[in-house]
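Trainee: Compute the structure for the input listed below.
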Amino acid sequence: MRVVLIGVSHWHTPFFLDPCLSLPDVTIVGVSDPILARAEPAAAKAGCKPFTDYREMCAALRPDFAFALARHCEMADLARFLIDQRIAFAMEKPCAINAAEASDIANRAAVAGVFAAVPYVIRYSPMIEIIRSNNESVQYCMFKFIGGMVDRYRQQQVDWVIDRKASGGGALLNLGVATFTRRPIRCSTCTIRSELRIITSPPGMTRPWKSSPMTASAGPARSS
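Mentor: Coordinates of the predicted model:
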């Protein structure tokens, strides 16, 4: 299988690049990033050519599959391009900057018959098996996802994550969506209460940083 990686300056690139390199029937034929210097290390590791334009890369290489990573504000256009080109892909969350864009992508992929997926790897977390192993109804459950300090985005040179215009919502969109879509507990008669916490920004931060824990309470729930 001929695979390309798009937007390799994303901090999740190693989660896709390294496993692909270990698979005997997968060849990474190209990587791209708008900043060439960010694409070159991944290209050197994969032994392929770096590109700055994913459209040019896909036209030249005609891959079988793409791992699509990008700024949130660019994801919908990237997904539409891959669908139009009939290139199967897995795209990093949240896939779009709002629900309308995400719905449009899903509909286009379905109509075109193009494989499209979002890799929520924590759905396979041991936490789910631990809950299931208790073999009891869950009366109360609270999940928190702590992604680290905000400054890590600056250190990794992905400051766009803390730019509301580019990311669409900072941590609430980037990390909060992960909590709600993993859903390791399927509730039957329980009540779901969503909480939004606003944390004071440290000096130098332009906006408050948000986190979104999910609380399920007031009734039995069962594992799924």
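
Trainee: contacts and neighbour counts: CA atoms only from here.
Mentor: Will do.

Trainee: how about the nearest residue to F16 once chain neighbours are set aside, secondary structure?
Mentor: Leaving aside its sequence neighbours, F16 sits nearest to F67 (CA to CA, 6 or more residues apart in numbering; 7.3 Å). Here F67 is recorded as strand under DSSP: H, G, I helix; E, B strand; the rest coil.

Trainee: Show the contacting residues for F67.
Mentor: Under the criterion of CA atoms under 8 Å, 6 or more residues apart in numbering, the neighbours of F67 are V3, V4, L5, I6, F16, F89, A90, M91.

Trainee: Point out the ones among these that are inside helices.
Mentor: The helices, defined by DSSP state H, take in F16 from the contacts of F67.

Trainee: Selection in ChimeraX covering whichever of the contacts of F67 are buried, please.
Mentor: To isolate the buried members of the contacts of F67 in ChimeraX, using 16 or more other CA atoms under 10 Å:
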select :3,4,5,6,89,90,91
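
Trainee: Among the contacts of F67, which one lies nearest to V31?
Mentor: For the contacts of F67, the residue nearest V31 by CA to CA is L5; the value is 4.7 Å.

Trainee: Next, work out how far apart that closest one and T13 are.
Mentor: For L5, the distance to T13 (CA to CA, to the nearest Å) stands at 8 Å.

Trainee: And this one, please, so the two structures can be compared:
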Amino acid sequence: MFKLGIVGAGIIGRDHSAAILRNEDCELVAVCDTVLERAEEIAAAHKAKSFTDYKEMCEQVELDAVILNLPHFLHHDVTVYFLEKGVNVLVEKPMAMSVEECDSMIAAAEKSGAKLAVGHVQRYYSAYEEIKKIKESGKLGELKMITEVRNVNYLPGRPKWFLDKKLSGGGIVMNYGAHTIDKIMYVSGEKVVEATSYLSNPLSDDNVEINAQILLKFTGNITATVTYCGCPDTRAYETVFYFTNGMAKAAGGSDFCVFENNQWVNYGGTTDLLYDQLVEFVKFLKGEESNIVTPEYGREVIAAIEKIYAD
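Mentor: Predicted coordinates for the structure are as follows:
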């Protein structure tokens, strides 16, 4: 049984702890958060130890792996610390704030022999897994284009670090773009080679964007357009994959539909994102074939985001 620790006991940390509770291969033995009460709340359900300092947690508890749910600016340093201690790491997306940081994390994993994975969970929605199968089967011909539109009232409730580019690495592109790029790379099997973008923040003086219109070119002669609008209260979330003989459309979850033979066919699915990811992470730790996101892949996502910001 793998002894796991969690660093960062917010909403995502609680969800990770619930997934661990249901996995027979894992045991949560330690929880760390700068707010002790939050760590204690999660730890109590697992009879785990609580800490406010991740270094103390590492020194005092035997750990096989840690799950890091932290502000983006902490991803690199905390990941490298645990890797250098020989502890395997699953770090939430985005992997880091720059390709340079990603390279440093990969080097630390290679030097220590500890394993590093990145938490891109939306690939585990059954919609994207099924659309990937459609793409690989050739059922609808060749994949040529992708469009994604996502509207959300982005600013309310965000912590201060989220709205400071030095701490977050960017705005809606860094946050949601990491999901979008992963989904497209996962389904297509290709990577971003060019990016054109227009970014803005019409609602505040924060130095992060909340609106984005992006054109991406992928290897394999595939293109994608991505539109994020962080202004409206009305939500929209739709990703469409255009093939030579049909289309597949997902709405940000497990359900999706396919257009073939001049009609739409609806499909349902079930998804348990963090549990499914944990299953893959355990396989990764065991040295088995796994669908977990490798650090090299996570680096490609950050490289694509850097191309968007550089335009």
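
Trainee: TM-score of the superposition?
Mentor: Superposed pair, TM-score by TM-score structural alignment, normalised by the length of structure 1: 0.81. Supporting alignment: 213 aligned residues with a CA RMSD of 2.8 Å.

Trainee: got any residues that touch both of L5 and T13 of structure 1?
Mentor: L69.

Trainee: returning to that earlier point: distance to S167 of structure 1 for the contacts of F67 of structure 1 - can I get that in CSV?
Mentor: Putting the contacts of F67 of structure 1 into CSV (distance: CA to CA, whole Å) gives the following:
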residue, distance to S167 of structure 1
V3, 26
V4, 23
L5, 20
I6, 17
F16, 21
F89, 21
A90, 19
M91, 15
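
Trainee: in structure 1, which spans are strands?
Mentor: Using DSSP state E, the strands found in structure 1 span residues 2-6, 27-32, 49-51, 65-68, 88-91, 116-117, 141-143, 185-187, 191-194, 197-199, 209-211, 214-217, 221-223.

Trainee: Which one, of those strands, ends up nearest to R132 of structure 1?
Mentor: strand 221-223 (5.8 Å).

Trainee: For that closest one, which outside residues touch it?
Mentor: Against strand 221-223 of structure 1 from outside (CA under 8 Å, 6+ apart): 131-132, 136-139, 184-190.

Trainee: ok, now with 7 Å
Mentor: Strand 221-223 of structure 1 has contacts (CA atoms under 7 Å, 6 or more residues apart in numbering) with R132, S137, V138, Q139, P184, I185, R186, C187, S188, T189, C190.

Trainee: Stretch 5-20 of structure 2 now?
Mentor: 26-33, 38-39, 42, 54, 63, 65-70, 274-275.

Trainee: Repeat that for stretch 193-205 of structure 1.
Mentor: Under the criterion CA under 7 Å, 6+ apart, residues R207, P208, W209, K210, S211, S212, P213, M214, T215, A216 lie in contact with stretch 193-205 of structure 1.

Trainee: Of all pairs in the residues you listed, which one spans the longest distance?
Mentor: So, those by CA to CA: farthest apart are R207 and A216, at 28.9 Å.

Trainee: how about the helices of structure 1, start to end?
Mentor: Residue ranges of the helices in structure 1, as given by DSSP H, are 13-21, 36-46, 54-61, 72-84, 99-112, 126-133, 151-155, 164-167, 170-174, 176-182.

Trainee: for the shortest one, packing partners?
Mentor: With contacts defined as 3 or more CA pairs under 7 Å, 6 or more residues apart in numbering; DSSP states H and E, the packing partners of helix 164-167 of structure 1 are helix 72-84.
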